[in-house]
Every structure is written in C-alpha cells, then in structure tokens.
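> 3D model of this:
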Amino acid sequence: MGTFIVLVVLGLIVFLIIRSMVKAKKNGKSISCGGDCKNCGGGCH
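From the prediction side, this is the model:
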C-alpha cells in the first residue's frame, strides 16, 4: 500500500512538471534558455 502511495505522488509530481513545461513553451518561453545572451555562458554568443 505504501509503495502505491509513493508511486501516485511521484506520478503527480512528474505530471505537474511536464504540464508546467508545456505551458511555458506555449507562452513562448524557452525551457532551457532565459534569452539573456549577455549573461549566458552557453552557445548564444
């Protein structure tokens, strides 16, 4: 019974994270880049 509860809680957390990522993508926000290239250490330059 405890394993089932943990599984449901983890599934809910994963679902909420994915939903948040999809919502951010629909709003035009990048999931991995903030769009601030002058302060970016990545490949924006």
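> For the rest of this, base every contact and every neighbour count on C-alpha atoms.
OK.
> Could you report the neighbour count for residue 29?
14 (other CA atoms under 10 Å).
> which SS class is it?
The assignment at residue 29 comes out as coil when based on DSSP: H, G, I helix; E, B strand; the rest coil.
> For the helix or strand harbouring residue 7, name the packing helices and strands.
Secondary structure assigned from DSSP states H and E places residue 7 in helix 2-26. Helices and strands touching helix 2-26, as assessed by 3 or more CA pairs under 8 Å, 6 or more residues apart in numbering; DSSP states H and E, are absent.
> Before we compare anything, build this one as well:
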Amino acid sequence: MSLQSSAPMPRLLRDMDSGSTHVRRTTLLKKELLNLESNT
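Here you go, the predicted structure:
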C-alpha cells in the first residue's frame, strides 16, 4: 500500500525537473534570437 502511494512522487519530480530545463533552454534560445536581431 505504501509503495503505491509513494510511487507517483519521483515521476512527478522528474517531470517538473525536465519541464524547468526545457523552459531554461527555450529562454536561452530566445535570448540568442534577440542577440542576432540586434546585431544585424
């Protein structure tokens, strides 16, 4: 019983972690695009 209740937590944390890294990557890409636009 306790195993079933504790199982979803690590998966949720992993999804949150991958989501934050995805957001960080997209923000970096946006910064690079802005830099390219300002350089030209």
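> one step back: so the helix holding residue 7 of the first structure matches what in the second structure?
The alignment of helix 2-26 of the first structure onto the second structure (TM-score structural alignment) spans residues 13-37.
> For the matching stretch, give me the average deviation versus the first structure.
Stretch 13-37 of the second structure differs from its equivalent in the first structure by a mean of 0.3 Å after superposition (mean CA distance after the TM-score superposition for the first structure).
> so how far is that stretch off the chain centroid?
Chain-centre distance of stretch 13-37 of the second structure: 7 Å, with CA atoms, centre = their mean, to the nearest Å.
> same question, stretch 28-40 of the second structure
21 Å.
> how about it: buried residues?
Using 16 or more other CA atoms under 10 Å as the test for burial, stretch 28-40 of the second structure gives no buried residues.
> Then stretch 3-22 of the first structure?
Under 16+ other CA under 10 Å, stretch 3-22 of the first structure has no buried positions.
> So what touches the match of helix 2-26 of the first structure?
The contact list for stretch 13-37 of the second structure, computed with CA atoms under 8 Å, 6 or more residues apart in numbering, is empty.
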